[in-house]
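1. sequence unknown, structure follows:
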């Protein structure tokens, strides 16, 4: 199916129910949501899938997903890069954007469920995770992308990863305000990171080849609120023709003939954040030709070889489909989350510092 055009107030509940059930039925009894049956789970994509469960009203399964992370959190607040069948699958590194993303998921679920007891239960996990991440923030504002197996910082920063952390710090701060916790240090760290993302590109990709060929580097500063709407529109317009394939979706990388469904969903939300609703609606309408009967979606399509590749239907892609549909239709109270920045009860002096 293609040509699904969504507008505010018209969430396709029946159409997307199977997508919710696909995530739910892939979830393991422990709460982990692997990429697909028999695969591994990583903390970031696990949270992306859990957010899809929340949108679909599967609150018990979503809470179990977050409790799984709470139960396996390391003493320093982090998680390993991947887990499989209850065991560590990749213990080579712990990535800061993976760790921070728990705050986005927890806040997202609270916005939908209004479950304060859940927020109270999960706050210590969020606090430990954010403490781990901010210990790796440099004096320049950027945040190292990972630590190695021994806990030593892998010293460089990624635009996409730091942008994701920027949104997570917004969510973490809002959690703290809601619970009456004084974490203005999180607000200050977020402001410093935002300035670096907006004004200091030299702080990223210092020790490796530029990641600018990846579409996520292009639209993530927009998606996560690091740029204002005018700058966002300009950024998306500048490389639109490099990344967007009409009638198909968004390329993963600019120099490969491969569109990916999750990136296309995230671009949809970034377009909404930039005030480009018509484009967002159009991009999302293309994606359902990659849907299967069970409600899952292929990872992507290699259009020169006319090949669906890889042969995978990830739960996190399904989660992205649901997040974009919610953003387009305002279906849940969390629909705004990737469309705008909403910070709760800022102190006047801190607000002035961010606006300066």
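-> Structure received. Please read these numbers as outputs of a predicted model, since none were measured by experiment.

2. contacts, neighbours, all on C-alpha from now
-> Noted.

3. Could I get the full set of helices for the stretch 1-150 of the chain?
-> Here the stretch 1-150 of the chain has its helices, by DSSP state H, counting those that start in this stretch, at 13-26, 43-55, 59-72, 96-113, 116-134.

4. Touching the first one from outside, list them.
-> For helix 13-26, contacts defined as CA atoms under 8 Å, 6 or more residues apart in numbering pick out 33-34, 36-37, 49, 52-53, 56, 58, 61, 294-296, 315, 318-319, 322.

5. swap the cut-off to 6 Å and go again
-> For helix 13-26, the external contacting residues (CA atoms under 6 Å, 6 or more residues apart in numbering) are 56, 294, 295, 296, 315.

6. one more structure, for comparison:
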């Protein structure tokens, strides 16, 4: 079935977005893995983001191959190593957010294609992954960020961006469980999502009264990276007036007019993926014009083949790192899809169901 490709008139047309999808597909390894760039590393989270863009741009077989890779490389405990390189495990440790994100990708592919057989085939992978991730949840509702693969010892620190992404993953996982009639999983995971919502309700209880909008004590101190600024909005942790306040209070620190957003608040370096993810967050808040402008601003990162360079050090006009990353191209595709509302999965970020905090 031919599906319409995303396009934003005057910004990117369908043919250009299709070329970006083709550039992502060209980076795929025979195993189905989607590395950062040809010959580079593959991590379970960015692999999924790239697979999502393949689904949107009509590379359905390639997307299925990517999800088969995830299913085949999942370990018996439900986890994935943090990093692979051309089929070899480079970092065997466990990142809870990396493991959770499979649910977002699987639910998104189902939304795009309507393929219930795919959903059923991937259900064991999703179930094992989310059950594993739930073991990382602390008593206060936040999720520990990582564990040592050899000892299974968890690092107690809870990261803001990772938890916001896990909240999104849990929402998608619950919807998958409901779709396959796995009521027990849906109930357990909904409860975990509610406990995480409680942690966020504490962390964002005083947006206007703290330097960065986050009350200390639950999550690790937000870093200088832009992800800790916008991801609570993108992941659905906050979507009310607090979300607008969070975005507005640091807009001028990160957004460089005409170039994109800084990856790190004090460095003259803009990156395409972070800019596109902020655009997704803005679109979810209904701020469509700002989202569109952000994607327009990173046009300077677009290569003639449709792929996107990772970033630009605008102080000296040099691209850095000197790579066209798979996941940067993917983030652009997902943002354009959300803005244009082209695919049936265009609302996977916008339509996150916010759980009620569990007291």
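-> Great, that's in hand. The shown structure was predicted, so the numbers you read here are calculated from the model rather than taken from an experiment.

7. sorry, back to before: mind checking which of the helices of the stretch 1-150 of structure 1 is nearest residue 175 of structure 1?
-> helix 96-113 (6.4 Å; CA to CA).

8. which residues of structure 2 does that closest one align to?
-> Aligned using TM-score structural alignment, helix 96-113 of structure 1 spans residues 96-113 in structure 2.

9. So what touches the matching stretch?
-> Here stretch 96-113 of structure 2 has contacts from 44-45, 48, 52, 79, 126, 129-130, 133, 145-146, 162, 166, 169, 172-173, 343-345, using CA under 6 Å, 6+ apart.

10. Out of those, which end up buried?
-> The neighbour-count criterion (16 or more other CA atoms under 10 Å) marks 44-45, 48, 52, 79, 126, 129-130, 133, 145-146, 162, 166, 169, 172-173, 343-345 among these as buried.

11. before we move on, the earlier item: would you check which pair of the contacts of helix 13-26 of structure 1 lies furthest apart?
-> Taking CA to CA as the measure, those have their most distant pair in 56 and 294, spaced 15.3 Å apart.

12. between those two, who's got more neighbours?
-> More crowded of residue 56 of structure 1 and residue 294, by other CA atoms under 10 Å: residue 56, with 23 against 12.

13. quick one: what's aligned to the more buried one in structure 2?
-> Under TM-score structural alignment, residue 56 of structure 1 pairs with residue 57 in structure 2.

14. do you know how far that match is from residue 109 of structure 2?
-> 11 Å (CA to CA, to the nearest Å).

15. and for those two, which residues touch both?
-> In contact with both residue 57 of structure 2 and residue 109: no residue, using CA under 6 Å, 6+ apart.

16. Next, count neighbours for the aligned residue in structure 2 for residue 336 of structure 1.
-> Matched to structure 2 by TM-score structural alignment, residue 336 of structure 1 sits across from residue 347. Residues lying near residue 347 of structure 2 (other CA under 10 Å) number 20.

17. repeat for the one 3 residues further on
-> Here the number of neighbours of residue 350 of structure 2 (other CA under 10 Å) works out to 20.

18. pretty sure it is touching residue 283, no?
-> No. If you go by CA atoms under 6 Å, residue 350 of structure 2 and residue 283 don't touch, sitting 7.3 Å apart.

19. Can you tell me the closest non-neighbouring residue to residue 183 of structure 2?
-> Excluding its sequence neighbours, the residue lying closest to residue 183 of structure 2 (CA to CA, 6 or more residues apart in numbering) is residue 177, at 6.6 Å.

20. Make sure the one you found is indeed in a helix.
-> Yes. The assignment for residue 177 of structure 2 (DSSP: H, G, I helix; E, B strand; the rest coil) places it in a helix.

21. Quick check: closest non-adjacent residue to the counterpart of residue 307 of structure 1 in structure 2.
-> Matched by TM-score structural alignment, residue 307 of structure 1 corresponds to residue 318 in structure 2. Take residue 318 of structure 2 and drop its neighbours on the chain: the residue closest to it by CA to CA, 6+ apart is residue 312, 5.7 Å away.

22. Assumed the one you found was part of a helix.
-> No. Counting by three-state DSSP, residue 312 of structure 2 falls outside a helix, being strand.

23. How many neighbouring residues does it have?
-> The burial count for residue 312 of structure 2: 24, using other CA under 10 Å.

24. With residue 321 of structure 2 instead?
-> Neighbours of residue 321 of structure 2 (other CA under 10 Å): 13.

25. Next: the one 4 residues further on.
-> Residue 325 of structure 2 has 26 neighbours, counted by other CA under 10 Å.

26. That one against residue 36, yeah?
-> Yes. Contact criterion CA under 6 Å: residue 325 of structure 2 and residue 36 qualify, at 5.1 Å.

27. Need the overlap of contacts for the two.
-> With CA under 6 Å, 6+ apart, residue 325 of structure 2 and residue 36 have no common neighbours.

28. Would you map the helices across the stretch 151-300 of structure 2?
-> Using DSSP H, counting those that start in this stretch, helices in the stretch 151-300 of structure 2 cover 160-179, 183-203, 227-234, 241-254, 272-284, 288-297.

29. Pick the most buried one from these.
-> helix 272-284 (a mean of 28; mean count of other CA atoms under 10 Å).
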